[in-house]
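Visitor: Any chance you could fold what I've pasted below:
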Amino acid sequence: MDWSSFIQGAFGGLLIGLSAVMLMVTLGRIAGISGMVSGLIFDRFTAESAWRLAFVLGLISGPLLLVVLNGSLGNVAGNPEAVVGAPIGGVPLMVVAGLLVGLGSGIGNGCTSGHGVCGIARLSPRSMLATLVFLLTGVVTVYVVRLMTGHSL
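Guide: Reported below is the predicted structural model:
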C-alpha cells in the first residue's frame, strides 16, 4: 500500500467534507456543484451568486495552485497509468461524456457532491438511491465501453 497516496486521499476527503459542513453551517446550503454551476449560468446575478462563485473558484484554484507549487497536477497528470489509466477517447468523447453527466445531474436533481457527500451524510433516502444509481450507471458504462472498444476487463 502506498501510504503517501492514502494520506493525500484521506486529507482531500477531509477537506471536501469540511467544506460541505462549513457551507451548511454558515449558509444553510448543500455543496452540490451542479446546482452551483447551474445557478451561476442560468440565474441572474444576486447575493446567492457570490458564494456560488467563491466556491467554484475555490475548486478551480486548488489544481492551479498545485501546478504553480509543484509544476504538475500530481501523479495522475505525470503518469496516467499510475492511478486511473490512460484515457480511452479524445476530447470529443470527453465533451459528450461531460454533457451526459450534466444532463444526468439535471434529471437526478443533483450530482455526486450534493447527493453522495451531503445527502448521504444527512441520511437522505433519496440521496442514497441517487448515489447508488450514479455508481451502478458508472460501472455499467465502463463495462459496456470496454466491451465495445476491446479493452480488457
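Visitor: For the rest of this, base every contact and every neighbour count on C-alpha atoms.
Guide: Noted.
Visitor: Which of the three states applies to Ile30?
Guide: Under DSSP: H, G, I helix; E, B strand; the rest coil, the three-state class of Ile30 is coil.
Visitor: pretty sure it is in contact with Met24, am I right?
Guide: Yes - taking contacts as Cα atoms under 8 Å, Ile30 lies within contact range of Met24: 5.9 Å.
Visitor: Neighbour count for these two, which is higher?
Guide: Ile30 (20 against 14; other Cα atoms under 10 Å).
Visitor: List the contacts of the more buried one.
Guide: Contacts of Ile30 were listed using Cα atoms under 8 Å, 6 or more residues apart in numbering, and they are Ala20, Leu23, Met24, Gly114, Cys118.
Visitor: What are the contacting residues of the helix or strand hosting the first one?
Guide: What it means is Ala20. Under the criterion of DSSP states H and E, Ala20 resides in helix 3-27. Helix 3-27 is contacted from outside by Arg29, Ile30, Ala31, Val117, Cys118, using Cα under 8 Å, 6+ apart.
Visitor: another one to check against the first:
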Amino acid sequence: MTTWLSALAGGVLIGLAATLLLWLNGRVAGVSGIFNGVIFPNKGDVAWRYAFLIGLIVAGGAYMAFVPGAPLPRTDYSRTALLAAGLLVGFGTRMGNGCTSGHGVCGLARLSLRSFVAVLTFMATAMATTFLVKHVLS
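Guide: Below you'll find the model as predicted:
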C-alpha cells in the first residue's frame, strides 16, 4: 500500500472511530480526557474508557505485527527523557484543556474556534521544537 493511501485509510478510520464514539456514546474521542477518566473514575463511566485505550494499544500492536514494513517504535531514548516528555505532555493537555486528538480530530470537526487555536499552537510548537532539535542543538 502506498504511503498516502495508508495515511488516508488511517485518517478515515480515526474519523470513523471518533464519529461512532460521539454518536453511540455521546463522548468526544480525546485520548487525554479518556485516560483522565480512568485515573479519576466516575462510577459507571469506566468500562468504555478501558475498552477504548486497550483498543488503541491492541490496534497499534496488530499493525506492527501484521503489516510488512510497518515502522517500529524507537528504543534509543532514555527513560528519564521519556518520563519528562510524558509529564510535559500531560501538563500541556491540562493547560490546553485537551489533547491533539480531542482538539485536532473532534474539535476541528465541530468547527470549534478554541480547538483551531489549540491546533495552531500544537503545530507551531512542534515545528519550533523540531527546528531546535534538528538544526540548532545537533
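Visitor: Can you calculate the TM-score here?
Guide: Superposed pair, TM-score by TM-score structural alignment, normalised by the length of structure 2: 0.88. Supporting alignment: 138 aligned residues with a Cα RMSD of 2.2 Å.
Visitor: before we move on, back to that, buried subset of the contacts of helix 3-27 of structure 1 as a PyMOL selection?
Guide: Here is the PyMOL command that selects only those of the contacts of helix 3-27 of structure 1 that count as buried (16 or more other Cα atoms under 10 Å):
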select buried, resi 30+31+117+118
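Visitor: Out of the contacts of helix 3-27 of structure 1, the closest to Leu99 of structure 1 would be?
Guide: Minimum distance to Leu99 of structure 1 across these is 20.5 Å, recorded for Ala31 (Cα to Cα).
Visitor: Sketch out the helices for structure 2, chain order is fine.
Guide: Taking DSSP state H to define them, one finds helices in structure 2 at 3-25, 31-39, 47-66, 79-95, 100, 108-109, 113-131.
Visitor: In TSV: these, plus distance to Ser138 of structure 2.
Guide: Compiled in TSV, the helices of structure 2 are given as follows (distance: least, Cα to Cα, whole Å):
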stretch	distance to Ser138 of structure 2
helix 3-25	28
helix 31-39	31
helix 47-66	30
helix 79-95	16
helix 100	27
helix 108-109	35
helix 113-131	10
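Visitor: Please work out which of those helices is packed deepest.
Guide: Of all these, helix 100 carries the top mean neighbour count, a mean of 19, counting by mean count of other Cα atoms under 10 Å.
Visitor: what range in structure 1 matches it?
Guide: Across structure 1, the stretch matching helix 100 of structure 2 (TM-score structural alignment) is residues 112.
Visitor: Off-centre distance for the matching stretch?
Guide: The chain centroid and the centroid of stretch 112 of structure 1 are separated by 7 Å under Cα atoms, centre = their mean, to the nearest Å.
Visitor: same thing with stretch 91-103 of structure 1?
Guide: Centre-to-centre, stretch 91-103 of structure 1 and its host chain are 14 Å apart (Cα atoms, centre = their mean).
Visitor: Which part of structure 2 matches that stretch?
Guide: Under TM-score structural alignment, the match for stretch 91-103 of structure 1 is residues 79-91.
Visitor: Give me the contacts around that stretch.
Guide: Taking Cα under 8 Å, 6+ apart as the criterion, the residues outside stretch 79-91 of structure 2 that touch it are Ser32.
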